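In: kindly return the folded structure for what I paste below:
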Amino acid sequence: MDIKDTAHPLDGAALSAFLDSLPSRPRLLGLGEATHRVKELRALRNELFPHLVEHEGYRAIALEIDCLKARIVDDYVTTGKGSLDEVMEHGFSHGFGAMSGNRDLVQWMRAYNEEHDAKLRFFGFDGPLEYWARSPREALTGLYDLLHEPLPCTRETLDSLLGADERWEDEESAMNPARSIGRSPEAVELRIIADDLAACLDMQAPQLSAEEREQAELYARTATGLLRYHYWLADDSPARWGRLSALRDAMMAANLVAIAERHGPALLFSHNLHLQRNEAHMRFGDEVLRWSSAGAIAGTRLGDGYAFLASALGTVSGDAPAPGTVEGLMAALPWDRCLLDGAELAAAVSGLSPRVSSDFAYFPLDPAHIAVTDGVYFVREATDET
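Out: Modelled structure (predicted):
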C-alpha cells in the first residue's frame, strides 16, 4: 500500500471522519506529542478542540499538568475567578503556563463559557510531581476536610505527621534516595491514614454532593499516589526509577478514567510516551526503563472508549528526517499536516527503521508500534517554544 492512500489533509472535518471510522465514539481522544514545546502541535490542538466542541459534543480537555494545580485553571474558565496572568503562573506545572498556545487555549475556553450555559471544563491528569514529588498535604487535608466524623485521626495529628512541606519537596531526593522521607515512620503512618480516609470516603459517599464526591475522589487518588511515590523515592534498589515511572503513569491513568466517567467525551493532550498503548521505554543514564503507559492502562479499562492519535514530526529544529524513515515518507506528502489511519500506515511502512534523534526529549515513531495506534497525525515543521 502506498502511504499516500492512507493520508488525508488534517482539519476538523478529517478528524470527525476519523471518529466515524472507529468501532464506537471514544470517551477519551488522545492527541499525542512526540516532544513537548512544539508550538505547531499546540496551535493544531487549539484548532481541533473547538471543532470537537461544536460538532462532536466535547466539553472537556485534559493536559499533562498537575491535577491539583489545574483546578485553578478550571475555576477561571468556568467562573472567571482570578486573572489570566495568575492562572497561567499558578495553574500550570512543568513550565507549561509560559507557552503562548496554552494561554490562547485558556482565553478561548473562558470566552466560550461566558457565552454558553453548558460549560467547558479544564483538567490536569499528571500527579503533583516532577522527578521528585510535592508534599501530600493539600491532598490529605483536602480529603480530610470534606469528610465527617468518625475519622482515623484528628486534624492536629494529621498536620503533625505532615510536618514542614520542605521535608517532602527536596529536589535532591530525585537522585539521592537518602534525602527522601518517604519511608520515615511519619510517612508510613500517613499511608495508613490515607487508606483509611479513602475507605471513609466510600462509606460517606451517599452523604456528599456530586461535586464533593468528585473533589474527594481526586484528593484520595492523589494522596495515596503521592505517598506511594514518596515511598519509592526512598528506595535505593536498581528497580527504583522503573517503579517511579510506572507509578506516575498509573496515577495519570486513574485520573484519565475518572475524567472519562464524569466528563467524556474529552480531548487529551500529552506526550506520546504517556498516551500510547504499547509499553513505554526510555533511556535513563545507563538504564532503559520500561513500564505500562497511562494510555495502555486507561485503554485496558475503557476499551473502545479510548482512542489515540500519535504525533509525527517532519523537520525538528532544522533536522529533516531521513528518506527511509516513517517521518521521511510523510515529509514527501503534499500537505503540511495530515492524518493517517494507524493500521493502514503500519502495513505501508513495514520493515522501516525508526528515525534516530540526538534530542533525548524527542521520541520519533517506531514503525513496530504504529499498528497499536488508532492513527497518526503529521506536522511538517516543528518549532521549539521554550
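
In: okay, CA-based contacts and neighbour counts for the rest of this
Out: OK.

In: quick one: the strands in the stretch 101-250 of the chain?
Out: For the stretch 101-250 of the chain, strands defined by DSSP state E, counting those that start in this stretch occupy the ranges 121-126.

In: which residue ranges of it form helices?
Out: In the stretch 101-250 of the chain, the helices defined using DSSP state H, counting those that start in this stretch lie at 137-146, 155-162, 165-168, 185-204, 210-233, 240-263.

In: including mean neighbour count and distance to Ala371, could those helices go into JSON lines?
Out: Supplementary listing: the helices of the stretch 101-250 of the chain in JSON lines, determined by neighbours: other C-alpha atoms under 10 Å; distance: least, C-alpha to C-alpha, whole Å:
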{"stretch": "helix 137-146", "mean neighbour count": "19", "distance to Ala371": "39"}
{"stretch": "helix 155-162", "mean neighbour count": "14", "distance to Ala371": "46"}
{"stretch": "helix 165-168", "mean neighbour count": "15", "distance to Ala371": "42"}
{"stretch": "helix 185-204", "mean neighbour count": "17", "distance to Ala371": "39"}
{"stretch": "helix 210-233", "mean neighbour count": "21", "distance to Ala371": "32"}
{"stretch": "helix 240-263", "mean neighbour count": "21", "distance to Ala371": "21"}
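
In: alongside the first, I'd like the structure of this one:
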Amino acid sequence: MATDIKDTVHAVGAAAVMRLLPARPRLLALGEPTHGEDTLLDLRNELFRQLVEEEGYRTIAIESDCMRGLVVDDYVASGTGTLDDVMEHGFSHGWFNGSAANRELVRWMRAYNDGRPASERLRFAGFDGPLEITHAASPRQALTALHGYLAARVDADLLPCTADTLDRLLGADDRWTHPAAMRDPAQSVGQSAEASQLRLLADDLGALLDERTPHLITATSRDDWDRARLYGRTATGLLRYHYWMADTSPARMTRLVGVRDQMMADNLLAVAARGPGLVHAHNGHLQRNKSTMRMGGMLLEWWSAGAIVNSHLGEGYAFVATALGTIGHQGVDTPPPDTVEGLLYALPEDRCVIDAPRLATALGDTRPAPRVSPWFGYSPLDPAHLADSDGIVFVKDVPQS
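Out: Down below sits the predicted model:
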C-alpha cells in the first residue's frame, strides 16, 4: 500500500508545508503526539526558522503559561534579563524549561532580534493558562496587573474597586492553589462569596479596558494594551476555572478541560491578530475535531483550542499533526503495518511531510486500524480524522533526548 501513497510524501520544510495550503495562514499549528522529546522540538525550531526567513512569520506560540511567557517575550524582544533566568522562570510544565531545544529557540530568537527595528522583531507567546492538571494559579498576578495598568491611566472614579479591595478579596494565594481542590470540590474557594465578587470586578475591569481603548493605546502603546488584555483574559479565565473546580455536578471535569482550551483559543486569536505565527502544542489541543480523554473512569469530550480557532479563522488556520514510528526508551516499538503510522513507517524516509487529505483519498475505503500505544504519554493518530488535518509530519524513530 505504501506505493499508493508515495505521491503524498515530501521532504520536511516550510516550503513543503506551505504547498499543502491554499494560502499563508495567520496561524500554522504544528501538533506533537507526546511531550518532552527534543527531536520534535528541534524539528519545530528548524521549521520556525524557515517560516521566519522564507514566509515572513514573526511569532511562535507554545503550550506554556501565558503569563510566564511574557518573561520570555521581554528577553527575546528587548534583551531583558538573562537566558538562564528566562529558562528558569519563563516556562511552565516541567518538560519545557529543562529542554535544550527550547533554550536554543530562545537564544536564536534573541540573536535574530539584536539590532533589528521593533517592527521586524520576533515575538514569543505562551498560550496555555496558568494551569496544571493538579491545580490552577491564583488570579492575583493577572488581576492586580490589569488593575495597575488601568489605575495609572484612567480616573480613579471609573475603577470598580481599589487595589486594597482586590487584595482583601484575593486573600492568601495558597487558598487558590490547594492541590486537593482538583479532586475534592469542597477544597476549592472558586464559589466563595469573595470569588463571586472578584468575577464581577474582573468583568468590570475588562470592560473598562475595552471602552478606553483609543486613549490607552495612545497613552501607552498597542503592545502594552495587548498585554493588559492578556491580563484581563487570564484573570476572568482563571476565576471561571476556579468556579468549576468548586462545582459538584457531573459536568465538572468536562467544564474544566473545556475552559482550559477556550483560554488557549482566546490567546491564539490574539496571536493571530498580531500577524502570522507558528503554534506548537499537543495534537489534542490543535486538532479540528473534538478532543477526548479518559479520567477517573469517565470519558470526557470537549472542543479543542484548534477547533475553536478554526471556526473563527477558517483558511487562516492550518493544522499539521505530528506522528511517530518508535519511541524506544518509552516502550513504543515498530507500529503494526495496518495502522497509519505503520504505513508511513514502511516508507524509506526518516522524516517527511504527508498531504493528509490526499493520503485519506489514496486509502479510499481501506480504513487503517487505530494504533494502541503501550505508553500513556504517546497519543497515536486517529485514522478516522486523517482528512481533518492539512498535513502530517512523520518522524520514524525518536531517540532519547
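
In: same list (the helices of the stretch 101-250 of the first structure) but as JSON lines, adding distance to His94 of the first structure.
Out: Below are those laid out as JSON lines (distance: least, C-alpha to C-alpha, whole Å):
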{"stretch": "helix 137-146", "distance to His94 of the first structure": "18"}
{"stretch": "helix 155-162", "distance to His94 of the first structure": "24"}
{"stretch": "helix 165-168", "distance to His94 of the first structure": "18"}
{"stretch": "helix 185-204", "distance to His94 of the first structure": "26"}
{"stretch": "helix 210-233", "distance to His94 of the first structure": "17"}
{"stretch": "helix 240-263", "distance to His94 of the first structure": "14"}
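
In: and of these, who's closest to Gly305 of the first structure?
Out: When the helices of the stretch 101-250 of the first structure are compared by C-alpha to C-alpha, helix 240-263 sits nearest Gly305 of the first structure, at 8.3 Å.

In: so the following helix or strand past that closest one matches what in the second structure?
Out: Downstream of helix 240-263 of the first structure, the next assigned helix or strand under DSSP states H and E is strand 266-271. Counting by TM-score structural alignment, strand 266-271 of the first structure pairs with residues 277-282 of the second structure.

In: which residues touch the matching stretch?
Out: With contact meaning C-alpha atoms under 8 Å, 6 or more residues apart in numbering, stretch 277-282 of the second structure is reached by 26-35, 44, 48, 57-63, 271.

In: again, only using 6 Å
Out: Here stretch 277-282 of the second structure makes contact (C-alpha atoms under 6 Å, 6 or more residues apart in numbering) with 27-33, 57, 59-63.

In: do the same with stretch 36-43 of the first structure
Out: When contacts are defined by C-alpha under 6 Å, 6+ apart, stretch 36-43 of the first structure is touched by residues 101, 382-385.

In: ditto for stretch 1-17 of the first structure
Out: Under C-alpha under 6 Å, 6+ apart, the answer for stretch 1-17 of the first structure is 48, 51, 337-340, 348.

In: next, the distance between the ends of it.
Out: Terminal residues of stretch 1-17 of the first structure lie 21 Å apart, using C-alpha to C-alpha, to the nearest Å.

In: tell me how far the match of strand 266-271 of the first structure lies from the chain's centre.
Out: 6 Å (C-alpha atoms, centre = their mean, to the nearest Å).

In: quick check: the farthest pair among the contacts of stretch 1-17 of the first structure?
Out: With C-alpha to C-alpha as the measure, no two of the contacts of stretch 1-17 of the first structure lie farther apart than His51 and Ala348, at 29.5 Å.

In: test my guess that Trp291 of the first structure contacts Asn278.
Out: No: between Trp291 of the first structure and Asn278 there is no contact under C-alpha atoms under 6 Å: 9.4 Å.

In: so Ala368 of the first structure: helix, strand or coil?
Out: helix (DSSP: H, G, I helix; E, B strand; the rest coil).

In: trace it over to the second structure, please.
Out: Using TM-score structural alignment, the partner of Ala368 of the first structure in the second structure is Ala384.

In: try Gln204 of the first structure
Out: In the second structure, Gln204 of the first structure lands on Arg212 (TM-score structural alignment).

In: return the distance of that match relative to Leu159 of the second structure.
Out: Between Arg212 of the second structure and Leu159 of the second structure the computed distance is 12 Å (C-alpha to C-alpha).

In: try Thr80 of the second structure
Out: 31 Å.

In: and the two? which has more neighbours close in?
Out: Leu159 (16 against 13; other C-alpha atoms under 10 Å).

In: residue in the first structure paired with that one?
Out: Taking TM-score structural alignment, the alignment pairs Leu159 of the second structure with Leu151 from the first structure.

In: ok, its match to Asp126 of the first structure distance?
Out: Using C-alpha to C-alpha, we find Leu151 of the first structure at a distance of 28 Å from Asp126 of the first structure.

In: now for Gly90 of the second structure: what does it line up with in the first structure?
Out: Matched by TM-score structural alignment, Gly90 of the second structure corresponds to Gly91 in the first structure.

In: pull the distance from stretch 271-290 of the second structure to the chain's centre.
Out: With C-alpha atoms, centre = their mean, you get 7 Å for stretch 271-290 of the second structure.

In: just give me the match in the second structure for Ala322 of the first structure.
Out: In the second structure, the residue paired with Ala322 of the first structure is Pro336, using TM-score structural alignment.

In: neighbours of the nearest residue to its match once chain neighbours are set aside, how many?
Out: Leaving out its chain neighbours, the residue that sits closest to Pro336 of the second structure by C-alpha to C-alpha, 6 or more residues apart in numbering is Gly342, at 5.2 Å. Counted by other C-alpha under 10 Å, the residues lying close to Gly342 of the second structure total 20.

In: which element is Gly342 of the second structure on?
Out: Gly342 of the second structure belongs to helix 340-345, assigned by DSSP H and E.

In: quick one: the residue nearest to Pro336 of the second structure from Tyr149 of the second structure, how far?
Out: Gly342 of the second structure is 54 Å from Tyr149 of the second structure, where distance means C-alpha to C-alpha.

In: am I right that Ser389 of the second structure is in contact with Thr322?
Out: No: Ser389 of the second structure is beyond contact range of Thr322, at 10.3 Å (criterion: C-alpha under 6 Å).

In: who has more neighbours out of the two?
Out: For Ser389 of the second structure versus Thr322, the count of surrounding residues by other C-alpha under 10 Å is larger for Thr322: 22 against 19.
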